[in-house]
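> okay, predicted coordinates and the sequence, questions at the end:
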Amino acid sequence: MHYEELEALDPRNPTYTTRIETPPPHKVAVLILVQQYLKVKNAATDAGVAYPLQARRNFCMLLLKLIQYPDMTYNDLYHLLTSPRYKINALHLESFEKAMSNIFTLGIETLCDFAERQNWDNLLSEELGVSQFSIVGLYIRRVCVILERMSFPEIMALYKNICLYYEKGVRTLAIGPRRVGGALTSAQDNLFPRAAGGGSDDPGNTLEESALDTETVHQDRNPHSKWSPKQADLFVAQQCKLLENNELRALPPIELQTKINEIIQDNPLNSQAYFLGYMNQLRLRDFYGAMDALHRAFDRSPMQTATQYEQKGFQYFSVNLAVLHACFDHRREALNALKECIMLAQECGDKRCLDLANSWYCLLNSNKIDPFEKSLPDIQDPGLVQSLSLAIQYVVKFGAQCGYLPLDLFELLLKSDELNNKNSILEHASDSLALRSALWCLYGRHEISSLYAQLLLQLKKTWAFGDIGNSESVSKVLASLSLWLNVQGEHQMSAVVQSHARSRFPRHPNAKNWMISEYLIVIQQCIYRCRWQEALKACNQLYLLDKNAGNLQRAAVYIAKGYFNTARRIICKLLQSANLDVLTQIRVLVLQAYTTIGEDTVSSETAEFLIQASVLATSSYMEYEQAVIDMVLAQALLKMKMPQKAFQAAKNCMEKIYENGGIYDRAKMDFIFVCCMVAASESEVRKRDNLQKGISILERAVECFKKLEAHAKVLDIFVYLAKTYHELNQLDERNKYACKFKHYYSEYPIAREYLGMAF
């Protein structure tokens, strides 16, 4: 509530009398509209005729919007009253036009009669009027109390404004068509902002000219469209909520910045409007604009007010400053701002802000604390339910990175689910499902991970009543689903999911998830198709979003290309990184092992790298990564002329690869398994039988490689079969696969140096 407004209306407090603003003509017109509605409705009731239900509904919905959004000109109001969506009853419209005309033609006496207390007491009558405790009743009381206290010169000035307001509106209506039943006007656009995907911005306005200009307001702005403090607060609260949870339904950046500039022009001390500008600049990744908006909000925030209801300090702006620096990876500045916030929160006794600052401090120093001992608040404190749910999720994330037992982590998530369900915290419940999906993916259960992702999308559709919410959890699972569909060879479905994520999350920070998945998909496809320049270009773009992931993929590209020395330099640089998580360490060691496996030779360091990776995978319960390590070990043992051990290693990892791997890993596993099975045969007859059994397996692998357009691997299988049949003196079979190789090579020519690669 705005307690300064109540103080301004107090006759015993003369210091605040100058803060009473004269109501604009639009507000008087809205009161007349309500008055005429009640007259027409009561007249219909007295005559025994039911007032049209649709007309009642349309007017109630229209009135709710009129009192929430800024004022408008008379012609815009008239167009809105006659629009198809909110068309009011014909008798009601005629009565309203007549009442406005009477004020203009009959003189100031009509306005004085309207401002009498008895008149608006009838409006607030419980039986025939509006409930005084409703939103509309509060609106009427506020305007009428101000009208009652106005002096005669002020009433005269208001009358002149109403006459000018009505005269200009009628003249505009006479010049142009009324457009009854036409499209929405600019006034309606102000009332009902378009979704980000449903409208288009002015092509002449660039971000530099419009969205980032926080000082100016459009020159053609309607002088009667003023934002009242309550209207501004409601608009700011709505847009902040949408920017946090569903950016797609918030206003586009240029249009939102225009509205913010109007609010600031009408309410220059509204600090929340500047904070909304900070959020708008933040999603455009404009650091200097966001910093400027945050400083302005900081300057206009009251340190302490006279009432106990608004004892706010600077600590909240300090924590937002820290968040701003954290979004742009300014870690040292963020920590300094958090230290200042903690001190201010302690001075003010603000426990909530202190918990928030400590949470961010723990997040930025996550490698220096034991989360199971220092991050969980007291579960018995009802005021920390939301903080406790977030803390549990943070602990689970940190515990997964540190290699805690998965059973303990999932038990913690059950506690988080219990809290979320008891308190109906839907956003945290969706975050918990997204975290479950990520955990199953980390532990190599990709099928279960995709099921949890689909479950979250279905639940979000139910929670949002038909519209999937645009929270961060949805962004993460969409990116995860697109990656999973791509590794399964469903490129079209993956592209559809990727396009859906791109349209729903057009800007930072949620756009980062689908951008990373998009670059990973491009890199993998380019590796399969031997398009190295495109792959390296995507690696450079990925590096800007995630340095470790960019370097890891660049090393994979150079290994697939055969540039082992370059790959080793990148891997050594990666291993020296201080913030390398366990999963990335395992994959780096596997890539390092690949650099030691030549076409016919294996280095003595191969086993050492694979053992280190195996120890890390076992300690972190990453079964799928352990299976991948065994598959690489089988390749190395096969090249070291140890077919029995290679065959055993291949059998150990087959089940995990087939259950949870993509089609590339499964096809590669098929190829390695057949090679090991044939090589481990004791006699030539046994070798022929095993090769004949493995033909169907290899054909399945060929189909998978063709689906991924991994043409080099298809040629590798044909070469292997032709050579093996040549060794077994089966010339017809040898010629058959040699012919297949020739035809496939002529259709998809691959350079000789890219054939026979272990990667």
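Yes, it's here.

> okay, CA-based contacts and neighbour counts for the rest of this
Noted.

> can you give me the distance of residue 440 to residue 516?
19 Å (C-alpha to C-alpha, to the nearest Å).

> for these two, indicate the residue with more neighbours.
Comparing residue 440 with residue 516 by other C-alpha atoms under 10 Å, the one with more neighbours is residue 516, at 22 against 18.

> what's the helix or strand for that one?
Here residue 516 sits within helix 511-529, counting by DSSP states H and E.

> how about that helix: buried residues?
Neighbour counts over helix 511-529 (16 or more other C-alpha atoms under 10 Å) mark 511-529 as buried.

> and it, what does it pack against?
helix 472-487, helix 491-504, helix 532-545, helix 547-561, helix 711-727 (3 or more C-alpha pairs under 8 Å, 6 or more residues apart in numbering; DSSP states H and E).

> packing partners of the second one?
If I follow you right, that is helix 491-504. Using 3+ C-alpha pairs under 8 Å, 6+ apart, helix 491-504 sits against helix 472-487, helix 511-529.

> Serialize the ones you listed to JSON lines and add fields for distance to residue 322.
Formatted as JSON lines, these follow (distance: least, C-alpha to C-alpha, whole Å):
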{"stretch": "helix 472-487", "distance to residue 322": "20"}
{"stretch": "helix 511-529", "distance to residue 322": "20"}
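
> how far off centre is stretch 412-431?
Computed by C-alpha atoms, centre = their mean, to the nearest Å, the chain-centroid distance of stretch 412-431 equals 19 Å.

> put this beside the first:
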Amino acid sequence: MVNSESSSSHDIWTFKDVKKSSVLEYVTPYKICVVVLINEMCALKSKNRESIPTRRILFRADKKPIYRRDFCMLMLKLIQSPDMDFTELVKLLESGKYQIQPELIENFKIKVEELLERDVGCSPDVLTNVERLPHNELNGYELINRSSKIGLFLRRVQLFFEKLSFSQMVAIYKAYQSYILSRKRPARESKDLSDSEDLEETKENRPFRRKSVEEMELSSICADTSLSMRLSPNEASQISELVGAQPPVGLWSRRQAELFMAQQAKHLMEDPKSALPPPELQNKLKDVIRTNPEQAEAHFLSYLNCLRVKEYCGAVDSLFHYFDRKVPSSFEDDAVRCKGLRYAALNLAILQAHFNKKNEALCALTEAITLAHEANDNVCLQHAQAWLYKLQADDRDILIQRSISKCEELNLNYLSSFGLQTLAEYAAKKGDSPSHVFEMLSRSDVINMQYSQMDLLLTSLGMFVALWSMYGRSDLAALAAQQLLHLDPIEKCQTLTHGDSLILAVTCLVNYFANQGEYGIGWALVDHGRQRAPDSKWWLWAENVLYFIESLHKGQWQHAHLAVNQLSTVDKQESLLRLSELLLMKGDRQGALSYSTAVLKEPYSNPVTYIRALHLSAKAHPKGAVTKLACALELANYHYIDYWKALITLEIANIQVDMGLGFQALKLVDKTLLDVLCHGCFFDTSDALFLYAECKVITANSANRFSVIHEAIRILDRAATLAKHVENYCKVKKIVYLQAILCNNVGLTAERNKYAYEFRILDEQYPTTTDSPLHSIQ
């Protein structure tokens, strides 16, 4: 691979192609180390090894092909990569990723230390050998060819080295000292400088004690050279850039920077986990900008990196820097200049919307729309309109429909599909029929499959999960979530599976298994999701909801309260609802009413949240319960939320039982029990079966009382099994207590004793406290 001929015309370099301004940009300490490594490899293969007595070399070189191949791959890596620090270079050589001779690494380290001990004159000794290496390929340097990548690299180094002035040579040597000593600096800085023994140096350590980069000044460079020469301003600035207050950084060529930024941008948009960590990526971008100030794209990548960690000030600053460099100047064509300005305003609006600053986003969006109208730029207008109906609450359906029709005319398929998904979401919250909502999502799926828009396809599946969950079809929601998760490896698509769609799917499954009492599976799913999307805050939501459900079912009130407090950091309304539910279970009706009322006073955003608040408020305040339940039932009917309609109906039936209206309650339970059994969690199903058995006993007449009670006991057995599955032993005790009473009423002595003994065992294992629901049983 190294010996392959290069056909690129820009790889043929001559002396006249070298510009003086770029000399110090190419002859760097890193490239000197790469040249040393090539020299040592050639010396290891050379027949005349006796001419180098100061180094330990292998007299019988190993000629395994894997060593030559891996050395060639290593050199491609080092030549094509940007400058790395010396510690990183040594780690790469010793990592074992490339199989190279151990003697080569040892000789390389020895040579590097030798150059450090010598003076400025060592640099010509190393770099002048570069000129003769490609010429001696028949004399033992068979690894190097003039037209190979190594040969071209060495040629460039030699050409640039020939153009160095003496002052630049001194700057290079000082930078090389700092570059090598940077590996030893952390250990030296960790010592206590106040200790006199640590300040003394022996002769053995004296060669390694150089002035660090922070200690160097321009005057000290002139003093070390023992020459009283006067530097020109250009040369002084070049030297200060290399040995100034900043430590040496990686030098990036334009193509290296473009490749790096393209790769990282792709990772950030598709799979943030595979991108560099935010601090490391930011440091790399600083190096890119320092060595390539004209790379405006580095500022935009910095903007994406700041969005990744919710850094508002850094994101705004990076975005401004990007468009300051990308927007054409005043002498450019007006159309070109206006295009840059309107897209700058559009991106600023997107940034403000990302941080939920709607007023600022609408102002920037208005400016973008005005500039797009002036230039008659329909594409920019459609992108602006897509964000306008996301930010604006009034007439959203009209704006979305207009946007969809216009995008179809302009063949903006991505925006068409996105508009259909947004319209489906709006229609579901508005109260349209599920058939109409899913029909719009199906149209979006057709566009996505037709134009291979896999990210929007995954978003559509995520919306299926959310909609089925809202309508109360838990099994269908879990099925859609599994389909989304299995689509990722099948389609080889990583676009949004590490984003909102994955989070929604895994969170839905966590909630599903938690409600079924499979807490172990739920925790395993949370850990799996956190590994795939570690930067998301919604894993805290899923974790605390799971912890709350488990603690609530087990009667661990303190743990449940802790989960509610942690949940409030990510979802205030959900934490209030869960706290109201907890207080209601503990018997604190007044506290439960206050928290559920606080949710009702919030702006209306989600019908399910409002229905849940009304339901809890009715359970906490029995006097006005019927009115609140009727309102919640009407809202559930309007939005086709069948599951919550069934739960509200069961609560109305429970109130009728308390009022002595057993037959009316039984009719309501018969009407809604099937929906709860099909789509309800084990906790709600157990409550529904308990209420059904209670209604059956109340409405039984004297003729068939024995058979009805016997059937009720059997139903209660099923309810107890479900309660045991979710580990709600407080409810199990309540069910067993009722079974013992029923058996006593009909004279089933053996069964009564069995249930009484079971109640005693449960009460010993899980004693009843004053705040337990069982405490109120008479």
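That came in fine, so what should we check first? In this text the structure is predicted, and so the values were computed from the model without any measurement.

> closest to residue 704 of structure 1 out of the helices and strands packed on helix 491-504 of structure 1?
helix 472-487 (10.7 Å; C-alpha to C-alpha).

> give me the element the corresponding residue of structure 2 for residue 580 of structure 1 is part of.
With TM-score structural alignment as the criterion, residue 580 of structure 1 lines up with residue 605 in structure 2. Assigned by DSSP H and E, residue 605 of structure 2 falls within no helix or strand.

> and residue 605 of structure 2, how many neighbours?
9.

> and residue 578 of structure 1, by the same measure?
Neighbourhood size, residue 578 of structure 1 [other C-alpha under 10 Å]: 8.

> distance-wise, check it relative to residue 71 of structure 1.
Distance of residue 578 of structure 1 to residue 71 of structure 1, given as C-alpha to C-alpha: 57 Å.

> please apply the same query to residue 243 of structure 1.
Per C-alpha to C-alpha, residue 243 of structure 1 is found 25 Å from residue 71 of structure 1.

> then residue 369 of structure 1?
Distance, residue 369 of structure 1 to residue 71 of structure 1, by C-alpha to C-alpha: 54 Å.

> dump the residue contacts of residue 562 of structure 1.
By C-alpha atoms under 8 Å, 6 or more residues apart in numbering, the contact list for residue 562 of structure 1 reads 753, 754, 757.

> tell me the residue in structure 2 aligned with the second one.
Just to be clear, that refers to residue 754 of structure 1. Looks like residue 754 of structure 1 aligns to residue 772 there (TM-score structural alignment).

> from residue 288 of structure 2, how far off is its match?
According to C-alpha to C-alpha, residue 772 of structure 2 stands 64 Å off from residue 288 of structure 2.

> looking at the two, which is more packed in?
Between residue 772 of structure 2 and residue 288, counting by other C-alpha under 10 Å, residue 288 is the more crowded of the two (27 against 16).

> re the thing from before, dump the helices and strands packed on helix 511-529 of structure 1 into a markdown table; add distance to residue 613 of structure 1 as well.
Below are these laid out as a markdown table (distance: least, C-alpha to C-alpha, whole Å):
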| stretch | distance to residue 613 of structure 1 |
| --- | --- |
| helix 472-487 | 23 |
| helix 491-504 | 31 |
| helix 532-545 | 24 |
| helix 547-561 | 15 |
| helix 711-727 | 26 |
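
> nearest to residue 388 of structure 1, out of those helices?
Taking those one by one with C-alpha to C-alpha, helix 472-487 is closest: 18.2 Å.

> any idea how far the closest residue to residue 758 of structure 2 other than its chain neighbours lies from residue 574 of structure 2?
Using C-alpha to C-alpha, 6 or more residues apart in numbering and skipping residues adjacent in sequence, the residue nearest residue 758 of structure 2 is residue 736, 7.4 Å away. Separation of residue 736 of structure 2 from residue 574 of structure 2 (C-alpha to C-alpha): 33 Å.

> with residue 480 of structure 2 instead?
In this view, residue 480 of structure 2 and residue 574 of structure 2 are 24 Å apart by C-alpha to C-alpha.

> likewise residue 755 of structure 2?
Where residue 574 of structure 2 is concerned, residue 755 of structure 2 sits at a distance of 38 Å (C-alpha to C-alpha).

> equivalent analysis for residue 345 of structure 2, please.
From residue 345 of structure 2 to residue 574 of structure 2 the distance is 35 Å (C-alpha to C-alpha).

> likewise for residue 616 of structure 2?
13 Å.
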